[in-house]
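*Asks:* Sharing a model that was predicted from the sequence below.
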Amino acid sequence: MSPHFAATLRAYISDLDVIRVGDPDAPPLQTPDETILLYLNDAGRILITKNRASMPEHLRRHFAQGGKHWGILTIREGARLRDIIESLSIVEGASEAEDWINTIMWIPF
């Protein structure tokens, strides 16, 4: 995700703890998907991604190796930022982190 996207999420959903790949407390830019999945597993973080190409295969292998994830929210192609923010605001306000374990959902809803 772009720095603008992360900053916009932080501005509109202040209770959402947003980091992006490349931030100081996150994996560096260009980190392979497999490593990102391991990081998310260990850090207890939900992934918001536009990656519809390689992530599904990496996720299949991650599960085959006994991994889990804390939720994956995949952004629909062509989605408007306003609609993404609305969906994430609903997710943040109406659920707990544990509700998303091993769940994959398209956003906006």
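*Replies:* Looks like it arrived, so ask away. Residues are numbered from 1 along each chain as shown.
*Asks:* From here on, just use CA atoms for contacts and neighbour counts.
*Replies:* Noted.
*Asks:* Pull the contacting residues for residue 86.
*Replies:* Contacts of residue 86 were listed using Cα atoms under 8 Å, 6 or more residues apart in numbering, and they are residue 108.
*Asks:* Assign it to helix, strand or coil.
*Replies:* helix (DSSP: H, G, I helix; E, B strand; the rest coil).
*Asks:* Let me see the ranges of the strands in the chain.
*Replies:* Secondary structure of the chain by DSSP state E: the strands cover 47-49, 72-75, 104-107.
*Asks:* Tabulate those strands (TSV), appending mean neighbour count and distance to residue 24.
*Replies:* Compiled in TSV, the strands of the chain are given as follows (neighbours: other Cα atoms under 10 Å; distance: least, Cα to Cα, whole Å):
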stretch	mean neighbour count	distance to residue 24
strand 47-49	18	17
strand 72-75	19	22
strand 104-107	16	26
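*Asks:* try it against this one:
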Amino acid sequence: MAIQYLLDEHLSPTYRSQLVRRNPELVVRIIGDLDVPPKGTSDPEILIWCETNGFILVTNNRKSMPRHLADHLASGRHIPGIFTIDANQSIGQTVEELIFIVEASFEDEYQDRIEYLPLSQ
């Protein structure tokens, strides 16, 4: 299955518009869209949604997300992956990284993992 991204509600919608402009076939949703969890949904519920729907979560939550992922995995669940962005990178740099990942990754490469962007650090 192709990579799909679910953007955390705290990320700028510019990420989606730039990702889709660069790759029109890429599926990118933002928490609060009609077909995804509403704004204010708890992180554990978002991880379950990502698992069920095959989306990689893109977030800026470096504090609590590792604990949420550990709890998620400990309960026998899985997730396609979590990418945590670097607040010091521009939107353009992050978009470049996310597009590169889509083009260069194999299926399930990021399953059950948190990766901190940029990957090339």
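*Replies:* Great, that's in hand. No experiment lies behind these values; they were computed from the predicted model shown.
*Asks:* Same list (the strands of the first structure) but as JSON lines, adding distance to residue 88 of the first structure.
*Replies:* Below are the strands of the first structure laid out as JSON lines (distance: least, Cα to Cα, whole Å):
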{"stretch": "strand 47-49", "distance to residue 88 of the first structure": "10"}
{"stretch": "strand 72-75", "distance to residue 88 of the first structure": "9"}
{"stretch": "strand 104-107", "distance to residue 88 of the first structure": "8"}
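*Asks:* who wins for proximity to residue 83 of the first structure among the ones you listed?
*Replies:* Closest approach to residue 83 of the first structure among these is made by strand 104-107 (8.2 Å; Cα to Cα).
*Asks:* whereabouts in the second structure does that closest one align?
*Replies:* Using TM-score structural alignment, strand 104-107 of the first structure corresponds to residues 114-117 of the second structure.
*Asks:* what's the answer for stretch 78-86 of the first structure, then?
*Replies:* In the comparison with the second structure, stretch 78-86 of the first structure aligns to the range 88-96 (TM-score structural alignment).
*Asks:* what distance separates the matching stretch from the middle of the whole chain?
*Replies:* Relative to the centre of its chain, stretch 88-96 of the second structure is centred 14 Å away, using Cα atoms, centre = their mean, to the nearest Å.
*Asks:* one step back: of the strands of the first structure, which is nearest residue 82 of the first structure?
*Replies:* Nearest to residue 82 of the first structure, of all these, is strand 104-107, at 11.4 Å by Cα to Cα.
*Asks:* Pull up the aligned stretch in the first structure for stretch 54-73 of the second structure.
*Replies:* With TM-score structural alignment as the criterion, stretch 54-73 of the second structure aligns to 44-63.
*Asks:* which residue ranges form the helices in the first structure?
*Replies:* Secondary structure of the first structure (DSSP state H): helices located at 3-12, 33-43, 55-64, 81-94.
*Asks:* Now render these as JSON lines, adding distance to residue 71 of the first structure.
*Replies:* Output for the helices of the first structure, formatted as JSON lines (distance: least, Cα to Cα, whole Å):
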{"stretch": "helix 3-12", "distance to residue 71 of the first structure": "17"}
{"stretch": "helix 33-43", "distance to residue 71 of the first structure": "9"}
{"stretch": "helix 55-64", "distance to residue 71 of the first structure": "11"}
{"stretch": "helix 81-94", "distance to residue 71 of the first structure": "11"}
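*Asks:* most packed of those helices?
*Replies:* Comparing those by mean neighbour count (mean count of other Cα atoms under 10 Å), helix 33-43 comes out on top with a mean of 16.
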